[in-house]
Each structure stands twice: as C-alpha cells, then as structure tokens.
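Enquirer: structure for the following, please:
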Amino acid sequence: MSNFSKKDLDIFTNKILEDYDNKNPSSIFKDKIKITNEDALIIQSNVARLRVKRGDQIIGYKIGCVSKDTQKKMGFTQPAYGYLWKSELYASGVRLVKKDYTNPAMEAEFGIILNRDIKLELASFDYIIQSIEGIYPLIEIHNLVFHGNEPYGAELLANNAIHAGVVIGPETKLSIEKIETDLKLIYDNEIIDTWNNKVWPVDMLSELNWLVNEQAKNNNYLKKGDLILTGAYGFPVPINDKKLIEVTSSAFGDVKASFY
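Expert: Modelled structure (predicted):
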C-alpha cells in the first residue's frame, strides 16, 4: 500500500524527469524516500506520458532483471520493464558523449522487432515467434546510479529501469530454427563478459509473454514495429575511462559505439 498521495507521486514524477533532463538522475532518492514498486511503476508511466506530451516517441520496451540473481538483488520476484525512446536509439558505430550520462554502464543483449500487433488472447510462445520480423545484437546504455537504500528495485523502476539508450546492430531475419550463439561484451578490445550456449529462441524470448501481460494491465499493447529488448544475462558494467564498446554474437552479428 502506498504511503504517498497522487499529488506526492506527481511531484516525484516531475522531479525525476527534470533530473533526467539535467543528467542528474535519481536525486529524490538521496532523501531515502521509501516508495513501493507499485508507486514506482506509476511514476515511470507518468514520466513516459509527460515525455510523449512534449513530443518524444515510444518505440518499444525493455525487459530487465531477467536473472534471478539480479531480481534478488533488486528485491523483485519477477523481471522489470521500461520504455524505449526514438530520441535514444542509435545505429552501430555511433559516437556518444560520456558526459551526457551519469556513470554510463553497458549491457550486451538481443532485441527483436515485431511484424504485427500482438493480440493478448493469442499470445502463446509460438504466436510470439511468428510475430517477429528480425533479431538484433544490442548495446543497452544505463545511468548506473542508486541513491536510496537497498534493495534498489523501486528506485530502478521509477527511473525507467535506469535505461538511457540503445545502440542497435544489423538485422537477422527471423529464424524459427534453434540457433546456438555466444554473446560478448567488449571494452577497448578487452572481453568484459561472455555468455555461451545461448539458444534462440528459448533463451532470448523467455520473458516476452510476461511483458505482453504486464503491459496489458496498463492497456498498453505491443505493436507492429515495436523494438523489444529481451533482457541481459548480467548486470550493467560501468565503462569508466573506456571508449570503444562492442557487443558480438557468433550467430547474430556485432554492434559498437564510442564514448568520448
């Protein structure tokens, strides 16, 4: 049950958006406010509504915290989600400015783009597979900042699952066959993490039906052309003084970005 009124949550919403614009995310949590995960999702949705109102465009959703270890760390019993924005979508090879982010941290993952609107009543695993246009290797950018008390789940949700952008690689057209791949996160030619024996589509799409159902609770429905980040296998890694960020997949291609 919430300890805060609608007016309180509106105040938090405006402050979180202001902080995000000023590249000073999450300052309200410096006061150690304690909001519920439900409050945090209301704030996330309210911020999204304000961004749309001022002209930004939602282009899909991210699934986060798919790892049970990450869920435990955040105090969750399920994954998290956030919105993706047209203004924060970049093509492979982009040069970005490090000071535009706060403790920029990266994840390696895969994304999909939908070839049709998803009908909730039909959303079986097979139906979802047939609704995919293509698969992409991705770099997900985060502002890795937490000012509140652990677990940080509500703070993460209120800040759009700390999402700050996507760098998208080349498309691989949908394959309904099982494909095994690795996935590597590389900073300045040094391998930071590797995940082996990931099998398409089972490992990549394990939480997509969950996302469909969660969004439906808010009368949001996944649409043709939506980009969906299917979830990283690890926790975001700060880039610190590194500049060249690469994600490689033996089956689905490579993507890179530079931070200066």
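Enquirer: use CA for all of it now, contacts and neighbours both
Expert: Noted.
Enquirer: mind checking how far residue 94 is from residue 258?
Expert: Using C-alpha to C-alpha, to the nearest Å, we find residue 94 at a distance of 6 Å from residue 258.
Enquirer: the more surrounded of those two?
Expert: Comparing residue 94 with residue 258 by other C-alpha atoms under 10 Å, the one with more neighbours is residue 258, at 18 against 13.
Enquirer: who's in contact with the more buried one?
Expert: Listed by C-alpha atoms under 8 Å, 6 or more residues apart in numbering, the contact set of residue 258 reads 93, 94, 95, 96, 243, 244, 245.
Enquirer: can you pull out the helices in the stretch 1-150 of the chain?
Expert: Shown for the stretch 1-150 of the chain, the helices assigned by DSSP state H, counting those that start in this stretch span residues 6-21, 37-53, 68-74, 125-130.
Enquirer: looking at those, which is nearest to residue 190?
Expert: If you check each of the helices of the stretch 1-150 of the chain against residue 190 by C-alpha to C-alpha, helix 68-74 wins as the nearest, at 24.0 Å.
Enquirer: to check against the first, give me the structure of this:
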Amino acid sequence: MDAATIDKHGDALYSAWRERRVLAPLLEREPGITTEEAYAIQQRFVARRLEAGEAIIGKKIGVTSKPVQEFLGVYEPDFGQLTSGMVRTQADGVDLDALIQPKAEAELAFVLERDLVGPGITAIDVIRATAYVSPCFEVVDSRIRDWKIKIQDTVADNASCGVFILGDAKASPRKLDLALAGMVLRRNGELHATSAGAAVQGSPVNAVAWLANTLGRLGLPFRAGEVILSGSQSPLVPVADGDELNCTIGGLGTCRVRFHGRSAA
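Expert: From the prediction side, this is the model:
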C-alpha cells in the first residue's frame, strides 16, 4: 500500500470521527491490507488529531483476552494512542453526544513515574517504573460500521479508542498482587461481571511489558507521566443515557462513571 493510500484511509477515519459517522470495514475496501499497513493508517489518523491541537498522553492495549483474539484471528494484543482529547472525569461523566457506537470496559490504568524503554522490559521493570495504578473505564468507540471488525480494522482505527476515565483511587503496584486482585463491575447498581487481573495476559503487568517491548522495537518509548490502559478485565458494556457503571478492584478502590446524551448510532 503506497503512502497516498495510507493517508486516504487515515483521513477518512479522522473525518468519520469528527463527523460521528461510520465507514465500511477496511477489509472490504482493501482486502489485502496487512497489520503493518493498518498501524501506518493509525499513525495518520492520530497525526490529524495532533495537528488539530491534541497531544499524546499515553497508550492503550487492546485484544488481550483469548476469546477476542480468536474472534479477530490474531494471537497477540494490539495498541492505540491516547490523546488529551480523550480524557473525561468521574465528576463530569461521559457525554454520549460526542460518540458513535460506544461500549465501556473496566480495566487497570498505569501511570509512569519514569521512562520505560524497550525492548528487554520485564514485569519487574514495569512495576519499578510505575508511580501508581488506578481503576478506570475505557469507552471504546468504533468508526467501523456495526463493529464489523477484524484486527486490521481496529488497529487502523487507533484500537477503537473513544474516551477514558481514571478513578481517584491510587496504589503502588508493589503493594498489590495485580494478577489476583478481583474486579467487580456493577451496572446501574446491579452486578454485571466479575474477573481478576489474570484475565489480562496472566497479569496487567505482563500486558504493559509486552507493549513497552513492542514500542521499543519501533523506536517509541513510554515517557514519565504517560497513562497506560492495560486491557479490559470485563465484557464490553453497551451504554446509554442515564447508565451508571461502577468498577471496584480489590485492595485498590472504585471508578464510577455516569453517561448522558445520545450516541450517533
């Protein structure tokens, strides 16, 4: 795929994001597209957001569970880039008017206190470089029609990044067993799902180490202060006006988010 075609698809995703509309799956338009080409399209999409005034503030890891990997036909995670325009707060909640076809997932966020440069990063290195972890919600949002995605689609679409919310609770990863820490997700006060950190690559720490090494091979370091969303520990939850989600991670605390407005789809 030549540079002009990559730019065309990246620009189309950017326009779809700005205009809150969906596109046909990339594999329908480019049947031979590779994952590497999809990442190049992602870079173009993100570059357009940066040109409009946003800044990179972290990364996210996706496709960490085996069922999702099997569905997409890929057997390692993917990643996307978090920008300043994606940040939401518990106090303000999430305005669905800005989204297309959102779904929420609960996970653990890492905030770095020093740079983490791969390859060669181990789980111990991740723990040492982390200032704190927090429970969080990521609200994923696909620009691909009806979520008809394969790995090339979600990679190009910046790993289906929407917005994210960090909980106020903070803890050192040195004081928690992140693989065994249980997570309880409630939707509108009712139990929706339970899991443990081991659902994410055996431990969320392993997922962050994988991404640090993957980015390191591409010449991209993690910087101090960056936020890393380590991968969903819950099923995807469709959300609508008035919904409230609560995610509690044992030994850490709770993240709450309320949704208002109406998404495009």
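Enquirer: dump the helices of the stretch 1-150 of structure 1 into JSON lines; add distance to residue 194 of structure 1 and mean neighbour count as well.
Expert: Output for the helices of the stretch 1-150 of structure 1, formatted as JSON lines (distance: least, C-alpha to C-alpha, whole Å; neighbours: other C-alpha atoms under 10 Å):
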{"stretch": "helix 6-21", "distance to residue 194 of structure 1": "31", "mean neighbour count": "16"}
{"stretch": "helix 37-53", "distance to residue 194 of structure 1": "31", "mean neighbour count": "18"}
{"stretch": "helix 68-74", "distance to residue 194 of structure 1": "17", "mean neighbour count": "16"}
{"stretch": "helix 125-130", "distance to residue 194 of structure 1": "25", "mean neighbour count": "15"}
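Enquirer: between those, which one is nearest to residue 250 of structure 1?
Expert: For the helices of the stretch 1-150 of structure 1, proximity to residue 250 of structure 1 was assessed by C-alpha to C-alpha; helix 125-130 is nearest, at 20.7 Å.
Enquirer: which residue numbers in structure 2 go with the closest one?
Expert: Per TM-score structural alignment, the counterpart of helix 125-130 of structure 1 in structure 2 is residues 123-128.
Enquirer: residue 196 of structure 1 against residue 203, yeah?
Expert: No: counting by C-alpha atoms under 8 Å, residue 203 is not a contact partner of residue 196 of structure 1; they are 11.3 Å apart.
Enquirer: centre-most residue in structure 1?
Expert: The C-alpha lying nearest the average C-alpha coordinate of structure 1 belongs to residue 62 (C-alpha atoms, centre = their mean; 3.6 Å).
Enquirer: which position in structure 2 pairs with that residue?
Expert: Taking TM-score structural alignment, residue 62 of structure 1 has residue 60 as its aligned residue in structure 2.
Enquirer: show me the contacts for the closest residue to its match other than its chain neighbours.
Expert: Excluding its sequence neighbours, the residue lying closest to residue 60 of structure 2 (C-alpha to C-alpha, 6 or more residues apart in numbering) is residue 229, at 4.5 Å. Counting by C-alpha under 8 Å, 6+ apart, residue 229 of structure 2 touches 59, 60, 61, 107, 108, 109, 110, 138.
Enquirer: residue contacts, the third one?
Expert: Read it as residue 61 of structure 2. By C-alpha under 8 Å, 6+ apart, the contact set of residue 61 of structure 2 is 77, 78, 79, 80, 159, 207, 208, 211, 228, 229, 230, 231.
Enquirer: alignment lookup: the third one to structure 1.
Expert: By TM-score structural alignment, residue 79 of structure 2 lines up with residue 81 in structure 1.
Enquirer: check the fifth one too.
Expert: Aligning on TM-score structural alignment places residue 159 of structure 2 opposite residue 161 in structure 1.
Enquirer: any idea how far the closest residue in space to its match that isn't next to it in sequence lies from residue 229 of structure 1?
Expert: Nearest non-adjacent residue to residue 161 of structure 1, counting by C-alpha to C-alpha, 6+ apart: residue 82, 5.5 Å away. To residue 229 of structure 1, residue 82 of structure 1 is 10 Å away according to C-alpha to C-alpha.
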